[in-house]
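[1] sharing a model that was predicted from the sequence below.
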Amino acid sequence: MMDPHDDVELSDLEDDAFIPSTSRAKSLKGKSPNRFLRWLPPRMRAFLENMSRIRLVIITVIVFILLLVFISYWNGRLKDVSIPKQSLALSKELARNLSNTAIPEYVLTYAPLVFLDSEDEFYPSDMAAHVSNAHPTMNFNPVKDAPEGLTLDNLNDLNDLGGDSIYLTSTTLLTNLPNYLHGQKPDKKTLQTENAVSCVIALANKEDGILDAFYIYFYTFNDGPRALGHQVGNHLGDWEHNMIRFKNGEPQAIWYSQHEYGAAFTYDAVNKIGKRPIGFSAKGSHANYAVSGAHDLHELDDEIPAHIVFDQTSQGPLWDPTLSAYYYTYSSTNNKFEPANDKTPVNYLYFEGQWGDQEYLDGVEGQEEFHGFHKWTSGPQGPIFKHLDRKDVCLPRDGGCIIKESL
């Protein structure tokens, strides 16, 4: 016990009087309200404190959304890319070979380049190889009197045996995913699908100096999109296309096919490498888009639930379809194709049937149904059914043609 007569320093008394103990300081820390808030009623003060916390949450959410937008922009931007020298040399050689034909040079100068998705396993494919791996059926039965060994030269003979009721059915069960379905990956140095003619380029002259150039891409297999553990829309044979509308030799607009419809843009609006527009081929489905990223299929078809099924595109392998293509002019007056040279096959373009199997029946092994959509569906018809005679840039559809001026 301190003796009251012990000497006490004045500074010690001042410290005891005006500086709280350490434990007391800690207890008061954080409890003292804001100078303004401490004069408010407790309920009002609690409300304002809660609002402060909510504001912090809102700011956090806004920052998170901005981060997602930035990531989307960063992933979706067109990364710098140049065309390899070997590919440029092949393009010059192609231009020389077509210089004395009905194919104008500007059709090559402004031809689209296509980025395949980096995760896609099903590449552009050789049309002749596709036909050789199929046999004609009708109602799941072999077609009688069909030519032995289908080729691009005799495919139209099937029109007299059943027309659009005929299906080119895989000789190997599709559910086994035979190797020929994978097609040909473009070479990194040439951008060419070597030994695989995988594109049809058809030119349709219209009135008033208009020429529509159709760049029609062939993939032997459509690997349908996935949703909630299900897959829909698998089929043999897959035709997709860009169309560039020229007026007096100058590009005006470009069409991107996307499943049953698509999108149109002005030529100036789209990304390009040099003068050549860029397309992005979706993983598996090969629908064409002007930008990379995820594309909600609900925007293309109202029957598809929103935010469930997406096409995925990315800046994967670059493909120059012009380097492995057949070239034609097309007359809408008589629906006739004229090949650019005598060695180009043409009869296959008149085939009226489907370029794949007929949709599997319910109950067949491997077939599934999801919200009215099936996993294994029928193959499509060929290039002559792409509305080559269309008046607008867009495919015919109620509501008119909207040509977007920005991406």
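    Sure thing, it's come through. Residues are numbered from 1 along each chain as shown.

[2] could you use CA atoms for every contact and neighbour count after this?
    Will do.

[3] list the contacts for residue 171?
    By C-alpha atoms under 8 Å, 6 or more residues apart in numbering, the contact set of residue 171 is 133, 134, 135.

[4] which one of those residues is nearest to residue 97?
    residue 133 (30.9 Å; C-alpha to C-alpha).

[5] ok so, going back, so which of the contacts of residue 171 are in strands?
    In strands, defined here by DSSP state E, the members of those are 134, 135.

[6] now do the residue positioned nearest the centre of the chain against residue 91, distance only.
    Among the residues of the chain, residue 282 comes closest to the average C-alpha position under C-alpha atoms, centre = their mean, at 3.1 Å. Counting by C-alpha to C-alpha, to the nearest Å, the gap from residue 282 to residue 91 is 25 Å.

[7] please enumerate the strands of the stretch 251-400 of the chain.
    Remark: strands assigned in the stretch 251-400 of the chain by DSSP state E, counting those that start in this stretch are 261-266, 272-273, 276-281, 288-289, 293-296, 310-313, 318-319, 325-331, 336-339, 369-370, 373-374.

[8] contacts for the first one?
    Outside strand 261-266, the residues that touch it by C-alpha under 8 Å, 6+ apart are 252-257, 288-289, 300, 393-395, 401-407.

[9] quick one, which of those residues are buried?
    By neighbour count, with 16 or more other C-alpha atoms under 10 Å, the contacts of strand 261-266 hold 252, 253, 254, 255, 256, 257, 288, 289, 393, 394, 395, 403 as buried.

[10] let's bring in a second one:
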Amino acid sequence: MLAFSSSSILCIALLSISSTHARPYTNSRSSQTTFGTDEGGGELEEEGGGWFDALARKFAPIIYLSEDETFWPSSASFILPAFTVLNSSSSPFHPQPSILSTTNLDSLPFHGSSLHLGIASSAEDLVDRYNGQPTLDRDEVDVRIFGQPPPSKGEGEWEVIAFAVEKSKGGVIDVYYWTYYPYNLGKHVRTLGVVGNHISDWEAVMVRTVDGEAISVDYLAHTGDFGEGTVRWEDVTKEDGRPVAFSASGSHGLWSRPGSHVYASALNLFTLVDETSRGPRWDTSRRLLPLPYFKPSSSYPSDHRTREIFSGDSSWLNWRGPFGDFGQTDCWWSGIYPACQLVDGPYGPARESLKEPPRCILSKLSSSDDSKSLYSFEISSHLLPVNRTTFVGVRQLCRRFDGLPEFEGEGQGPRSRRGEEVVWGWDEISSENVTSGRFEMETSQCRRGFHVAAYGTALSHSQPSAKITKNAEDCKECSYLSELRRVCPYDEKGAVKGRSVDVRDIDVWGWQK
């Protein structure tokens, strides 16, 4: 998983990347049943009795690993005994269990929020003592870093964590299927060599469901905005009604089809490519651990949900530190390119980002007579005014049709920049709006030569005068200014681009804050 931080992206401006109510939340754990034996020696347990179990199994993806894969998946119980808990100086933390396991990892202070994990090697360089590189010296690192190869005959079976995340609207549940690999093989960059190696690799597919039926799949290659993004359910390749994904060789990014996938480039200097093929088949339903992301809530939906705290064999999921040591920052090219040969290990699957909406809002082209864009959305009640005149705004990001990059970088989402402009629409908030939180608004269409790329919302105590700005954050009067959400229009033939759209957003703005 080769990914970059937002600050790193700024250092390389060249980078571009090609209403029914939910069932009552139940969290029954009184009937745990064993459904598999982990090859690392532990038992996998199903958190039985919850609605999330059946939903997660219904859409558990089929994954095809690469034909030339050498760094295989594994489970937590297999790899944790190979890890050492490290402090901020990458030295062993004391005290810690002599052998880490799924049941004792969470015994570390504060769920490990100021710690991280590393795999010991026999390297003489103490800097890399817990961050060995198997591609340089296979004999100096723990062999568990290569994962668990599949049997010579038959399909691979590895543990998969499935988080069911109840979103802001009743009936909307996103299921994240997390796969784990002990090592990520970086990419070969011309003149630089291999960059982006790191200990541990978490990769996911997210299925969005409404009232128990899938409507889209997010292929989340390399976290952030580098992957394929949101695909309509009707466009997803399926086996037995479940989505199919292809894991990239070495770096394990998940894509919807086999082939070559360019996910980053810098002019003519280099490209980063994921290669996928139809290698070993992996039916993730065979060793699936379905879990709820949020604790039970007396009221649903709720603006303030808290994450579940797990116990027993699942308690390792409470770990808040990275699953790998720190990367290098002193390579000779670090001033011009953010990733050295070794980069930081990733965080685990129970991430804050699971609260976020899909990478893109599926919409239609506008059919209004005056070609205006139509936006239907909801803002969380705690953001709305009480007994005070306030205006609500919609800002529509318009982008040129000339092929400017769709992606800004990991975790950043779309932002305004050269070749883009923002069209604003404002309206006074009524008492009915305050009660329901629901808004129906419109903006002018993008001007000729531009298409709708994203939208966001805003609140202001006075109506701003600007109708078009060059910057999506340009609103001095605003008391609330949301991030932008990508908009992906479709027609009967598939994905399209248009100057005006009809967006029906089911993710409430601000609900998770």
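    That came through, no problem. Computed from a prediction, not measured in an experiment: that's the story for all the values here.

[11] tm score of chain vs chain?
    Aligned and superposed, the two chains score 0.66 in TM-score terms (TM-score structural alignment, normalised by the length of the first structure); 299 aligned residues with a C-alpha RMSD of 3.0 Å.

[12] how far away is residue 351 of the second structure from residue 104 of the second structure?
    Distance from residue 351 of the second structure to residue 104 of the second structure, by C-alpha to C-alpha: 20 Å.

[13] between the two, who's got more neighbours?
    More neighbours surround residue 104 than the other of residue 351 of the second structure and residue 104, with 16 against 13 (other C-alpha atoms under 10 Å).

[14] just give me the match in the first structure for the more buried one.
    Aligned counterpart of residue 104 of the second structure in the first structure: residue 154 (TM-score structural alignment).

[15] same thing with residue 238 of the second structure?
    Under TM-score structural alignment, residue 238 of the second structure pairs with residue 272 in the first structure.

[16] how about the nearest residue to that match, chain neighbours excluded?
    Nearest residue to residue 272 of the first structure, sequence neighbours excluded (C-alpha to C-alpha, 6 or more residues apart in numbering): residue 278, at 5.2 Å.

[17] and residue 305 of the second structure, by the same measure?
    Residue 305 of the second structure sits nearest to residue 294 (C-alpha to C-alpha, 6+ apart), 6.4 Å away.

[18] isn't residue 9 of the second structure up against residue 15?
    Yes: Residue 9 of the second structure is in contact with residue 15 according to C-alpha atoms under 8 Å; the separation is 7.0 Å.

[19] ok, average deviation of whichever helix in the second structure runs longest from the first structure?
    Criterion DSSP state H: the longest helix present in the second structure is helix 51-58. Once fitted to the first structure, helix 51-58 of the second structure is off its aligned match by 3.2 Å on average (mean C-alpha distance after the TM-score superposition for the first structure).

[20] give the buried residues for that helix.
    Those would be 51, 52, 53, 55, 56, 57, 58, for helix 51-58 of the second structure by 16+ other C-alpha under 10 Å.

[21] contact partners of it?
    25-26, 47, 162-164, 175, 212, 242, 285, 288, 290-292.

[22] in the first structure, which residue range corresponds to the following helix or strand past it?
    Per DSSP states H and E, the first helix or strand lying C-terminal to helix 51-58 of the second structure is strand 62-64. Under TM-score structural alignment, strand 62-64 of the second structure corresponds to residues 113-115 of the first structure.

[23] still on that earlier bit, deepest in the core, which of the strands of the stretch 251-400 of the first structure is it.
    Comparing those by mean neighbour count (mean count of other C-alpha atoms under 10 Å), strand 288-289 comes out on top with a mean of 26.

[24] what's that strand packed up against?
    strand 235-247, strand 250-258, strand 276-281 (3 or more C-alpha pairs under 8 Å, 6 or more residues apart in numbering; DSSP states H and E).

[25] what sits against residue 147 of the first structure?
    Residues near residue 147 of the first structure by C-alpha under 8 Å, 6+ apart: 154, 157.

[26] which residues in the second structure does stretch 50-64 of the first structure align to?
    Stretch 50-64 of the first structure corresponds to no residue of the second structure when matched by TM-score structural alignment.

[27] do you know how far residue 114 of the first structure is from residue 70 of the first structure?
    Residue 114 of the first structure is 25 Å from residue 70 of the first structure, by C-alpha to C-alpha.

[28] who has more neighbours, the two?
    The residue with more neighbours, out of residue 114 of the first structure and residue 70, is residue 114; 25 against 12, by other C-alpha under 10 Å.

[29] so that one sits right up against residue 273, yeah?
    No: the criterion here is C-alpha under 8 Å, and residue 114 of the first structure misses it with residue 273 at 10.5 Å.

[30] quick one, helices of the first structure?
    Under DSSP H, the first structure gives helices at 10-18, 22-28, 42-76, 85-98, 105-109, 127-132.

[31] just list the residues touching residue 241 of the first structure, thanks.
    Contacts of residue 241 of the first structure by C-alpha under 8 Å, 6+ apart are 214, 215, 216, 217, 255, 256, 257, 288.

[32] neighbours around the residue nearest to residue 327 of the second structure when sequence neighbours are not counted, how many?
    Closest residue to residue 327 of the second structure apart from its sequence neighbours, by C-alpha to C-alpha, 6+ apart: residue 343 at 3.7 Å. Counted by other C-alpha under 10 Å, the residues lying close to residue 343 of the second structure total 26.

[33] corresponding residue for residue 343 of the second structure in the first structure?
    In the first structure, residue 343 of the second structure lands on residue 377 (TM-score structural alignment).

[34] what do you get for residue 84 of the second structure?
    Aligned partner of residue 84 of the second structure by TM-score structural alignment: residue 135.

[35] wait, doesn't that match sit right on residue 169?
    Yes: between residue 135 of the first structure and residue 169 there is a contact under C-alpha under 8 Å: 5.3 Å.

[36] which one of those two has more residues nearby?
    Using other C-alpha under 10 Å, the more surrounded residue of residue 135 of the first structure and residue 169 is residue 169, with 27 against 21.

[37] contacting residues around the residue nearest to that one when sequence neighbours are not counted?
    Spatial nearest neighbour of residue 169 of the first structure, excluding adjacent residues (C-alpha to C-alpha, 6+ apart): residue 357 at 4.4 Å. For residue 357 of the first structure, the contacting residues are 167, 168, 169, 170, 235, 236, 377, 378, 379, by C-alpha under 8 Å, 6+ apart.
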